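Enquirer: Okay, here's the prediction I keep looking at, along with the sequence it came from:
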Amino acid sequence: MKNILIKIVVLFFVFITAFLIFSGFNTTKYHIKQLENASLPIVWIEEEYGVYNYLHGYTQNIESITEPYILTKNNKLSLSIKENGNTVSKISYKLYNEDNVLLIEEQIGKDSITKTDNEVKVNMEINRRLIQDYTYRLVIAVTTKNRETIYYYGSLINNNIHNMGRALDIIHSIHNSTFEKEEDHLKETLFKNRQEKNEEVLDLGNVNLDSSMTSILWSDLNVHKMNEPKPILMGMDRRMLYFEMNYVVLILNDNMNYYYVKEEYKVELGENGHYNIVDFTRTLRKRLDNNLIDIQNNQINLGYLKSQMSINMKNSPNGRYIVLSDKTQLWLYDRTDNKVIEVFNFDRLNNEFILDTYDRHEIKPINVDNSGNITYGVKGYMNSGVYEGQNGVLINYYNNENYYNETVSFVSIEDSYDVLINNIIFFDYLNENNECFFVYNNKVYAIDIENNKYTVVYEDLPMDKDRVFISRNNSFIAWQQDSFEDTNDEIFIIDLKTKEKHSLKSNNGEKVKILGLIRNNLVVGYANESNISQGPNGKTVFPMERVDILDEKKEVLKTYIPKPDSYVKGYEFSNNRINFFIGKIVNNNNNIYLEQTEIDFITHIVTNGLVPSNYSIESMLEENRIKYVINVNIPQNKPLSYMIANQKISR
């Protein structure tokens, strides 16, 4: 009887354990999964003359978004909404003037909405008189049954001059002609009133009106479009319209490589009511995947690019790992194990190449260690994942042992892509406390990698970037608070190693000025207050009696003092040398200036500069086409392996 009871108890616990396992119960605080596909609805303008303008959804209220531009002639707009698995329940709009004053807020009636499979058609009318050629801010709010309200932004203009149908016609005709090899049509449009160019070398990654017809027609590449692009109206004036189109191609005779393509058009309205092409560009970015590795030629093949500056490269200190990134993707190559890892890319190659490939974000590798672990930042629009539909700064940590990304921190920023991209500075620096840093909106943010949190280290950095100096190794920031040379008597330094703020004050009767950086050291000049004056051109005359080279702790490493009655008038930096232009003060009828008398210099050899890159991106010719490669020793005795990093998600 006792044995029977024991068996019953054991079987009961086995049953409970099995039930918990198979029912998905897990005591861990996270799980590992692939990055999710983009899933927000997408909106476009669908008029009788054509379709244009993808509007991507935001889950934030952002006042500074102005693109794309939307034209109306009769206060009416026709929209199409692809639901992407969502169910639209309500649509409304708001209209603001240029001072961001709300003019009208209105819900669109059900009789103006037609639903089909996964798509919603909307006929909306702005119930307000619109001033001709005035730019309004339009916000379309889409509420769905399974998520919060999603916002779509654009600039609405009532315009009776431009004919959008004709503008779209010429753009589509040129775009299609490049694929269909219609050379005669391109001569009548792109090369109208222009001399057709001849090229011995074809730069297919950067095609424009100075390129040959062969380049514009994709040379002899077998190019297959993966999606049909819609023109996006990015800007306009009285006679000009500015469009861009983004799409993905598969080049079959380039080792089956995918490329992201951006075309930009500038069209001008002619006197006859038709549009002429003023400018055209087409640039390529290769999708980073296992086709990059050319074992036979010991190369990483980057394919056709706009330029070698399109790719950022970083090496681990031991040289084993190479990190490559471009605008929207991050990739790791392990030279020892001959392994390729796609670390980060919103593009999953499994949709219509619209949502996932939206390129309003940029990736910045911050640090890679000797084990291949990477700290990196993504700034801009989040296409998918936990923060889908938000603008901000995402800091991720890639764990190379387990092949997953972990979100360290996300800072939501309610600013447009252009404002955000142009004002965020990432530091290629990780201090001993495993903290990285970025600057935005005159704040210095510290990201704690270990504890997954961020803090604001400093909040009053000058907005003028010309007054902010960052050491070459990114270990400190220096700035002056005042933009006027004759009032500055203090310099501020934040040492990112310790997050301490230091202040350097000039002596009584002196003013101080940051001249620049020589490697990782700060160069400052001092002038006697009594010698500072306004020159004949209104520019401040700042005769420097002394120049110091400092480290981040304000310690003076070297000093330069000109001869008696001479002053440093100007300066230029050249590697480990500073050239000084020496002058004397001249007072010509109260017009005070420095007259140059000689040139002098000092040298400053530093040992804490950047470690030179082990590899470089080089151009090469394949037949007569420019391609970009990295020459690197690739293991010949190990097969190439390829992995896609997963995402670590908290439960």
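Expert: Received it, and whenever you're ready, just let me know what you need.

Enquirer: can we go C-alpha only for contacts and neighbour counts from here?
Expert: Will do.

Enquirer: Ends of stretch 553-569, what's the gap?
Expert: Start-to-end span of stretch 553-569 (Cα to Cα, to the nearest Å) is 27 Å.

Enquirer: Please spell out which residues along it are buried.
Expert: 554, 560, 562, 566-569 (16 or more other Cα atoms under 10 Å).

Enquirer: What of stretch 123-137?
Expert: Going by 16+ other Cα under 10 Å, stretch 123-137 has these buried residues: 123-124, 126, 130, 135-137.

Enquirer: And for stretch 433-443?
Expert: 435-440, 442-443.

Enquirer: As TSV, those residues with secondary structure and distance to Asn370 would be great.
Expert: Output for these, formatted as TSV (DSSP: H, G, I helix; E, B strand; the rest coil; distance: Cα to Cα, whole Å):
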residue	secondary structure	distance to Asn370
Glu435	strand	17
Cys436	strand	17
Phe437	strand	21
Phe438	strand	23
Val439	strand	27
Tyr440	strand	30
Asn442	coil	33
Lys443	strand	31
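
Enquirer: Okay, one more to line up with it:
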Amino acid sequence: MKKTIIKGCVFAATFIVVLIVSSLFLNRGNTDMTAEMKLPELPLVYVNVGEQHVNMMRGFLNAMDEQYMKESVMPIESDRRLSFSVKKYGQSVESLAFEVRSVDGSRLVENTEITNYRTLGDTLTADIVLKDLIEEKTEYGLTFLVNLEDGRCVRYYMRIIQADGYGVEEKLEFVRNFNEATFSDGWPGEFGKNLEPKSDADNTTLSRVTINNTASQIGWAGLEVEQITEPVFTIREISEETASITVEYLVNYIRQGRETYASVEEVYRVRQGTDRMYLLDYERQMSEIFAEDNSAFVGDKIVLGITDPHVEMMESDGGKILAFAQAGVLYSVNVTDNRLSKLFSFYDSEGRDERTFYSGHDFKILQVDEAGNVFFMVYGYISRGRREGYTGAEIYLYNNSLNTVEELAFIPSAKSPEIFEAELERLAYINGKNELYLLMNNQINCVHLDRQTVDVIAENMSGDTYQVSDSNRMIVWQNEGKKYASSSLTLMNLNSGEQMKIEAGSGNYIMPLGFMGEDVIYGVARQSDVILDDTGTMIFPMFQVRIQDENGKVLKTYEKDGFYTTDCSINGNQINLSRVEKDGEGNYAAAPNDQIVSGAAEVVKSNKVITIPVDDFETITEIQMKSAPDSKKLKRLTPKEVLYEGSREIQLPQAEQPMESYYVYGPDGEVTILSTAGEAISLAYEISGTVTGESGAYVWRKDKINTKNQIMAIEASPVTEDKNSLAVCLDTILAYEGIMRNSEYMLTQGKTVQEVLQENLENVQVLDLSGCTLDSVLYYPDREIPVLAMLGDGNAVLIIGFNEKNVVLMNPETDKVYKMGMNDAADWFTENGCHFISYVKK
């Protein structure tokens, strides 16, 4: 018995020794298998306009989809000459070349090697002349190919347009002078006439100022600000008269006795007049770079400084662990361990490498647990590290106990960073089983991070057939993928992976309307009530609206006899319902709005973002914490990256039937993706943006149209016994394009107006412009394209021209081409639902 006890003790002691030694080896191995992120390697390319460098381009190591690469544009004169430079950053360049392609990338126009470049220090400069193969005032894709000595081919993308008289230097000079003047003692000086101050503008913050702020506010409101980097100018859009130009740079100033830094982006829209340059719009956004020292922690507050109060932030269940993003850097504050960890940053330690300042990426915090671990995503253009030169999403895990970050997966994309970001922001959620859900390529994808595989959960997810909760944990979609003709919904809990089917009921259709917290809101309409009205607008009158929890329990039902809900908006615990009712003739007419108040408890976070006024700095942003860390003893950590073998690259499957999307580009280059042309153009009109389709060609752009134009080839044509006004208008459009068809016959066969045009016009994209203003649709007759306007009584007219005061109409009912006053026409079309249809050449 005694020997057995001795043996057991020896065994236990041996086991403990082995465990300790193994632990030491494992820990040593873990340390050896980590490293700091690699510094940037790829060169930069920019265009030379006089002495100024513009349109700085980042390099891509894979061939991108040309139709989506729309970050910058450069007009070239009739001599087709362009000067550009390559800043090598110590890289050895073996050869240079350039390609010119059609805007959709399908047609190679030119492929030329560049041999006559000059070298000055670390910069190569070349003047190139494009071949006489491009059409005037037509955009093309220009790609510079920089072949490095190590065998890598780096691509740099830009658009060009051959057009004289675009005034590039003059527009850039105006922007540069305006920017410099805001820092001068003489501000605003001559620029005062360009400002448009309004009484309702917010003059209490420097985080965002616009053309409507006071001159003092635009001139930094007395704050002693110094511009410390050369501004980067990018021409986003340009035409003969107007241009959208962004300017990015860093500034510094003194706050609480320390030097403080901030990144700044300015957006200008300018118009070149006959006598001077006009400022159409201006916006400046400022984002302070987080201090990381004791000055950033004041009591239970984390001081973020002058920055947008919409902070990307997530906390653990108990609120003691907090992750937040600030000015391109991701942090974690662990109150329990008294730690501040800088989880991810592209900035170099010296803060001097301009390649790391690029704002073409963002963060999505996916999960924060009580142990201090953080799942997060870096997405967009990757400017540093193992994925430098690619667009995609890097999914990381920060391990609090080991103080490391490890890339779990990389999801690449050949679309532009702007479009990829807009797609990814629709849905990104990770659950406890290491399953990452993304809504990409119009599909719900489940990425299994542990085994590096992907399952497609649902397909045909157009932007108006699904809804996602704010937390991204719940998603609901129409099973048939048809907004106005679905008989059931699928409600999915992405945390558990469980799905629930919600039936409309016999003779009904169903539509998801949104979420209140995690409870889904949906409406039910009788199939017999769903109609296409005389203007061609779909009416989906829901006789019942329900709120249902994730377990299937209906929490509230809204139903009132004689009233139908057509839409809703959600504000806190209140749902605002837009309603219609039937008039005496059985038609739907507008009815007073109504509200539903939900009894669901509002989710209260332990940590919240607040804004407070501060002398000299106006309004600053802070995070008010549940409990404060000890700033005097706060440990500041910078995790190292875990090294691994293999690629961990995961390709998401492409949709079998790609769906048409419309891309709205703001003046700052930000992209919004919408599923209908009317919605896209309405947004672009509001923000002074542009719209492209899947081909990359313009569908619409906010640009000054001519003072007058009329399609003279279209003449009056009357209705007949065999053709109503709609058929006459359709036949007129087809004949204008050289096609003879009987539209009346096709309409009686059940074809829609869009189908008649799309199936008979060659190489065009038919556009439903419902909801657009008259002013915005005049873009098409200005380009010799008629616009079909559907009227409330079932008739139709063609908009074929305009001048400063009138619209020119072709009306088959009167058999006349005539003018109508612009304001009268706008009111008339508004009364008839603003239902327009037109098209663009692909």
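Expert: Happy to help now that I have it. Worth saying up front: this structure is predicted, and the values here are computed from it rather than measured.

Enquirer: TM-score of the superposed pair?
Expert: Put the two chains on top of each other and the TM-score (TM-score structural alignment, normalised by the length of the first structure) is 0.85; 612 aligned residues with a Cα RMSD of 3.3 Å.

Enquirer: before we move on, the earlier item: can you name the two of the buried residues of stretch 123-137 of the first structure that are farthest apart?
Expert: Spatially, the most separated pair among these is Asn123 and Thr135, at 20.9 Å (Cα to Cα).

Enquirer: shouldn't Ile575 of the second structure be in contact with Asp567?
Expert: No. Using Cα atoms under 8 Å, Ile575 of the second structure is not in contact with Asp567, being 10.1 Å away.

Enquirer: quick one: which of those two has more around it?
Expert: Counted by other Cα atoms under 10 Å, Ile575 of the second structure and Asp567 do not tie: Ile575 has more neighbours, with 19 against 15.

Enquirer: Once you drop chain neighbours, what's closest to that one?
Expert: Ile596 (5.0 Å; Cα to Cα, 6 or more residues apart in numbering).

Enquirer: show me where the first structure has helices.
Expert: 2-22, 164-180, 183-189, 213-216, 417-423 (DSSP state H).

Enquirer: picking up where we left off before, quick check: strands, which of the buried residues of stretch 553-569 of the first structure are part of them?
Expert: Those of these mapping onto strands are 560, 567-569, per DSSP state E.

Enquirer: now those in CSV, with distance to Asn507 of the first structure?
Expert: Formatted as CSV, these follow (distance: Cα to Cα, whole Å):
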residue, distance to Asn507 of the first structure
Tyr560, 17
Tyr567, 18
Val568, 18
Lys569, 20
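
Enquirer: Tell me which residue of the first structure matches up with Ile502 of the second structure.
Expert: Superposed on the first structure with TM-score structural alignment, Ile502 of the second structure falls opposite Leu504.

Enquirer: Let me know how buried the closest residue to that match other than its chain neighbours is, in neighbour terms.
Expert: Spatially, and ignoring its direct neighbours in sequence, Leu504 of the first structure is nearest to Ile491 (5.0 Å; Cα to Cα, 6+ apart). Ile491 of the first structure has 20 neighbouring residues, counting by other Cα under 10 Å.

Enquirer: What about the residue nearest to Phe376 of the second structure when sequence neighbours are not counted, how many residues nearby?
Expert: In space, Phe376 of the second structure comes closest to Ile365 once its chain neighbours are excluded; the distance is 4.4 Å by Cα to Cα, 6+ apart. Counted by other Cα under 10 Å, the residues lying close to Ile365 of the second structure total 23.

Enquirer: and Ile365 of the second structure, how far is that from Tyr331 of the second structure?
Expert: Counting by Cα to Cα, the gap from Ile365 of the second structure to Tyr331 of the second structure is 10 Å.

Enquirer: Likewise for Glu498 of the second structure?
Expert: Counting by Cα to Cα, the gap from Glu498 of the second structure to Tyr331 of the second structure is 33 Å.

Enquirer: for Arg176 of the second structure, same thing?
Expert: 35 Å.

Enquirer: more neighbours, these two?
Expert: Tyr331 (22 against 15).

Enquirer: residue contacts, the aligned partner of Pro639 of the second structure in the first structure?
Expert: By TM-score structural alignment, Pro639 of the second structure lines up with Ala645 in the first structure. By Cα atoms under 8 Å, 6 or more residues apart in numbering, the contact set of Ala645 of the first structure is 34, 341-344, 403-405.

Enquirer: Check Glu139 of the second structure too.
Expert: 102-103, 159-162.

Enquirer: from the residues you listed, which ones fall inside strands?
Expert: Reading strands off the contacts of Glu139 of the second structure with DSSP E, I get 102, 159-162.

Enquirer: Please tabulate those residues in CSV, including the columns neighbour count and distance to Glu180 of the second structure.
Expert: Formatted as CSV, those follow (neighbours: other Cα atoms under 10 Å; distance: Cα to Cα, whole Å):
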residue, neighbour count, distance to Glu180 of the second structure
Ser102, 21, 37
Arg159, 23, 28
Ile160, 20, 28
Ile161, 22, 29
Gln162, 20, 30
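
Enquirer: With respect to Val374 of the second structure, which of the residues you listed is nearest?
Expert: Arg159 (39.5 Å).

Enquirer: hang on, that closest one packs against Thr138?
Expert: No. Assessed by Cα under 8 Å, Arg159 of the second structure is found out of contact with Thr138, at 10.1 Å.

Enquirer: wait, doesn't Lys262 of the first structure sit right on Val249?
Expert: No. Contact between Lys262 of the first structure and Val249 fails when scored by Cα under 8 Å: they sit 10.7 Å apart.

Enquirer: Max pairwise distance over the contacts of Ala645 of the first structure: which two?
Expert: Gln34 and Ile341 (13.7 Å).

Enquirer: And these two? Which one has more around it.
Expert: For the pair Gln34 of the first structure and Ile341, the greater number of neighbours falls to Ile341 (21 against 15), based on other Cα under 10 Å.

Enquirer: Not counting its neighbours along the chain, what's nearest Val405 of the second structure?
Expert: Tyr398 is the one closest to Val405 of the second structure (Cα to Cα, 6+ apart), at 4.3 Å.

Enquirer: now the one you found: how far from Asn431 of the second structure?
Expert: Applying Cα to Cα to Tyr398 of the second structure and Asn431 of the second structure gives a distance of 16 Å.

Enquirer: now Glu581 of the second structure
Expert: From Glu581 of the second structure to Asn431 of the second structure the distance is 44 Å (Cα to Cα).

Enquirer: swap in Pro188 of the second structure?
Expert: On the measure of Cα to Cα, Pro188 of the second structure and Asn431 of the second structure end up 53 Å apart.

Enquirer: repeat for Leu130 of the second structure
Expert: For Leu130 of the second structure relative to Asn431 of the second structure (Cα to Cα), the value is 52 Å.

Enquirer: and what of Ser83 of the second structure?
Expert: 51 Å.

Enquirer: Count the neighbours of the aligned residue in the first structure for Val168 of the second structure for me.
Expert: Under the alignment (TM-score structural alignment), Val168 of the second structure maps onto Met164 of the first structure. Neighbour count for Met164 of the first structure, taken as other Cα under 10 Å: 19.
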